[in-house]
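**Q** could you work out the structure for the sequence below:
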Amino acid sequence: MLSAGPPRPTVGIRDVAALARVSPTTVSNVLSGNRPVSSATRERVEWAIEQLGYRPNLSARNLRLRQGGLIAVAVPEIDVPYFAELIGHVVQDARERGYTVLVDQTNGRLEAERFVLSGMNPGMVDGIIFSPLGIQRAEFETRRDTTPLVLLGERITGAGLDHVAIDNVAAVADATGYLIQQGHRRIAAIGHQDPRGGGTAPQRTEGYRQALDRARIPYDAALVVHTKKYHRRDGAVATAELLDRGVDVDAIFAYNDLLALGAIHTLHERGLRVPEDVAVIGMDDIDDGRYSTPTLSTVAPDKPTIARTALDLLLDRMAGEPQAPRQIVIPHTLVVRNST
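**A** Have a look, this model is predicted:
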């Protein structure tokens, strides 16, 4: 019979610190990601962790913090590619920090969003990353639940909460301005909606109008098409509506990539070439756009940075860090592909 041998000694955070020649606090900062650490120091700590086979005692950490290691991400629609890709980044980043992610879909319904705002049952999760759609600013301002909460998407001013977003006005102005630089003058905007909550659509419409104003191109309401949702079908129907009304259009800015893909579908069905007859640009840089025909020009928000920043802010709040609410604007990039 083989002997199991003596028990393997437990490797602790101090052992890692000694091997890496840093303090235990520095090792904790590398593991949690809550404090900046130089790349050289991080590499030494990660090397020491690998050499020693160290595994963080997450149960002990959560017990000290009176946390269960579970955070929630609440978004309007899980099957929308932008949110699916963003959630994937949050899940990966959270796992590396020892947290499990619960995903909730609100469909933009007020009762579902109010459930999120109330903490999703007291004590169920340690913190929440929340992308609201329909809830009004006043409800954030009068919130009583103390579960740490970080907002994504459009800014809800005065809410007193941490918030992460791109500058929608500037992003759309960049996209529309690019179309203008390419010589387009009859640029349709597909996806406007009446204001709800923080208001994605009005901000994007504002960016569109700013670009026209800068180029001294008159705003034409006939070129702006409302959509109920931001799905492929909505983009296809909106483009068909434009063409059926006989609106002269030489380019389309779609308020997201799904609308843009739907627009391209209708243009092809009507015998119009993209981009020769009508150029099309979207927003979100979803993976589908890299493989559409033609490939889709778009505005790319930095989704990995959005996810990491939201998680940083949330973990700070969960650790009880006393700070004023932070409003973080994440950079965007104009990605030019074949559709323009």
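**Q** contacts, neighbours, all on C-alpha from now
**A** Noted.
**Q** how far does stretch 68-86 sit from the chain's center?
**A** Remark: stretch 68-86 is offset 9 Å from the chain centroid, using C-alpha atoms, centre = their mean, to the nearest Å.
**Q** can you give me the end-to-end distance of that stretch?
**A** 23 Å (C-alpha to C-alpha, to the nearest Å).
**Q** can you give me the buried ones in that stretch?
**A** 68-78, 81-83, 85-86 (16 or more other C-alpha atoms under 10 Å).
**Q** to check against the first, give me the structure of this:
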Amino acid sequence: MAGTRLKDVAERAGGVSIKTVSNVVRGNVRVAEPTRRRVLDAIDELDYRPNASARHLRTGRSGVIALAVPELVAPYFAELATAVIEAAREHDVSVLIEDTGGDPAAELRVACGLSDPLIDGVLLSPIRLDQATLAHRERRVPLVLLGERDFEVPADHVLIDNVLAAEEATAHLLASGRRRVAAIGFQSDPLFTTSHQRARGYLRALEAAGLPHVPELTPLVPAFTRTHGMHAMRELLALPEPPDAVFCFSDLLASGAVRGVYDAGRTVPGDVAVIGFDDIEDTRFAVPSLSTIAPDKRQLAKLAVDSLLTRIAGDPEAPHTTLYAPYRLVARESTARDAGNRTGGT
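**A** A predicted model of the protein is given here:
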């Protein structure tokens, strides 16, 4: 019903207070269940819809933030988005999800607040936006960066230590006695910071073990997809001396790599041990189950949301911070030492 107000809902619900109606609309669990049910029935009968514009005029904030990721279809970003929504809900904040497709113009549009005055702030995971463009964005909406970009811009940044995590993943393979350890995920584009940081960790682990970097064991991939992981593994297995282990810079690459091993008539981990990165849900159900680096997505989301809301409510010129979320190495069947040749397939 056009023009329906909180007062109208309060009267229809049997004379409850406007504050009670507001608490129900905002999901406040402290409202008694019988009262909450009457208010919800009144909302349905009157077809009441909260007016975000009115809230914005009254408080200066809409209670809406934006989360922008390169590709929502990627399992990692889908799981991260879910964690961000859950973290925002704890603060009675809604999340607008934006898929940038990795397009720098789309990433800049998001960084400027989507040209929407009702967006209080933005969480952005950029992959193609360069530092100079981001530093000179026109609209200074509160911004928190997610991911591995090495940015020196006025924005808080939440990430995990990718270099150290990649070093631990490679060291895990070396600790199982593997010595010809390949890596799938190297990229030449300087903007692909995720690849470069994980490459540094891989190379650091080799150096610590006294092993040289063998370029033929680090094929370039254009993207972190299953298909590119499979093709890269086929290339590695065609070498005169193929690898006995592979660190993949994402679980999607690792999934494709395992398929490549299987198609070649070999086994994981019997012939080739494989470890991934991201701990997406599929890794636990694959055959063999996939060893991986597991970022704490819930903590990453909490740090990001809390940081953004603090920035929205506080001094926009306060010093910006870099926050690190924890991660852990999850060892599963794909790197098991005692698996022999008994585990194959994908």
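**Q** mind checking the TM-score on these two?
**A** Overlay of the two chains. TM-score (TM-score structural alignment, normalised by the length of structure 1): 0.83; 307 aligned residues with a C-alpha RMSD of 2.6 Å.
**Q** of all pairs in the buried residues of stretch 68-86 of structure 1, which one is the farthest apart?
**A** Across the buried residues of stretch 68-86 of structure 1, the longest distance by C-alpha to C-alpha is 29.2 Å; it joins Gly68 and Pro81.
**Q** now the strands for structure 1?
**A** 70-75, 100-105, 127-130, 149-152, 162-165, 187-192, 224-226, 251-254, 279-281, 298-301, 327-329, 332-335 (DSSP state E).
**Q** just put these in JSON lines and tack on distance to Ala236 of structure 1.
**A** Output for those, formatted as JSON lines (distance: least, C-alpha to C-alpha, whole Å):
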{"stretch": "strand 70-75", "distance to Ala236 of structure 1": "24"}
{"stretch": "strand 100-105", "distance to Ala236 of structure 1": "25"}
{"stretch": "strand 127-130", "distance to Ala236 of structure 1": "29"}
{"stretch": "strand 149-152", "distance to Ala236 of structure 1": "28"}
{"stretch": "strand 162-165", "distance to Ala236 of structure 1": "28"}
{"stretch": "strand 187-192", "distance to Ala236 of structure 1": "10"}
{"stretch": "strand 224-226", "distance to Ala236 of structure 1": "12"}
{"stretch": "strand 251-254", "distance to Ala236 of structure 1": "11"}
{"stretch": "strand 279-281", "distance to Ala236 of structure 1": "12"}
{"stretch": "strand 298-301", "distance to Ala236 of structure 1": "17"}
{"stretch": "strand 327-329", "distance to Ala236 of structure 1": "31"}
{"stretch": "strand 332-335", "distance to Ala236 of structure 1": "22"}
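**Q** rewinding a little: ok, of the buried residues of stretch 68-86 of structure 1, which one's closest to Leu117 of structure 1?
**A** Using C-alpha to C-alpha, these come closest to Leu117 of structure 1 at Ala74, 10.0 Å.
**Q** and the closest one, what pairs with it in structure 2?
**A** In structure 2, the residue matched to Ala74 of structure 1 (TM-score structural alignment) is Ala68.
**Q** equivalent analysis for Asp93 of structure 1, please.
**A** Looks like Asp93 of structure 1 aligns to Ala87 there (TM-score structural alignment).
**Q** its match and Ala155 of structure 2: what is the separation?
**A** Distance, Ala87 of structure 2 to Ala155 of structure 2, by C-alpha to C-alpha: 20 Å.
**Q** and Arg234 of structure 2, what pairs with it in structure 1?
**A** By TM-score structural alignment, Arg234 of structure 2 lines up with Ala240.
**Q** thinking again about what came up before, and of the strands of structure 1, who's closest to Ile13 of structure 1?
**A** strand 100-105 (21.9 Å).
**Q** now for that closest one, which elements pack on it?
**A** strand 70-75, helix 81-96 (3 or more C-alpha pairs under 8 Å, 6 or more residues apart in numbering; DSSP states H and E).
**Q** hang on, the earlier thing: the match of Ala74 of structure 1 touches Gly102, doesn't it?
**A** No: Ala68 of structure 2 is beyond contact range of Gly102, at 9.8 Å (criterion: C-alpha atoms under 8 Å).
**Q** how many neighbours does the match of Asp93 of structure 1 have?
**A** Close neighbours of Ala87 of structure 2, defined as other C-alpha atoms under 10 Å, add up to 23.
**Q** next, count neighbours for the residue nearest to it when sequence neighbours are not counted.
**A** Excluding its sequence neighbours, the residue lying closest to Ala87 of structure 2 (C-alpha to C-alpha, 6 or more residues apart in numbering) is Lys302, at 5.4 Å. Look at Lys302 of structure 2: counted by other C-alpha under 10 Å, it has 21 neighbours.
**Q** still on that earlier bit, so which of the buried residues of stretch 68-86 of structure 1 is the closest to Gln210 of structure 1?
**A** Closest to Gln210 of structure 1, out of all of the buried residues of stretch 68-86 of structure 1 and judged by C-alpha to C-alpha, is Tyr82, at 25.2 Å.
**Q** structure 2: which residue goes with Lys229 of structure 1?
**A** Aligned partner of Lys229 of structure 1 by TM-score structural alignment: Ala223.
**Q** OK, contacts around its match?
**A** Gly185 (C-alpha atoms under 8 Å, 6 or more residues apart in numbering).
**Q** what is the aligned counterpart of Asp162 of structure 1 in structure 2?
**A** In structure 2, Asp162 of structure 1 lands on Asp156 (TM-score structural alignment).
**Q** quickly note the distance from that match to Asp150 of structure 2.
**A** Relative to Asp150 of structure 2, and taking C-alpha to C-alpha, Asp156 of structure 2 is found at 12 Å.
**Q** so which of the two has more stuff around it?
**A** Remark: of Asp156 of structure 2 and Asp150, Asp156 carries more neighbours, 22 against 13, as counted by other C-alpha under 10 Å.
**Q** cool, thanks, signing off.
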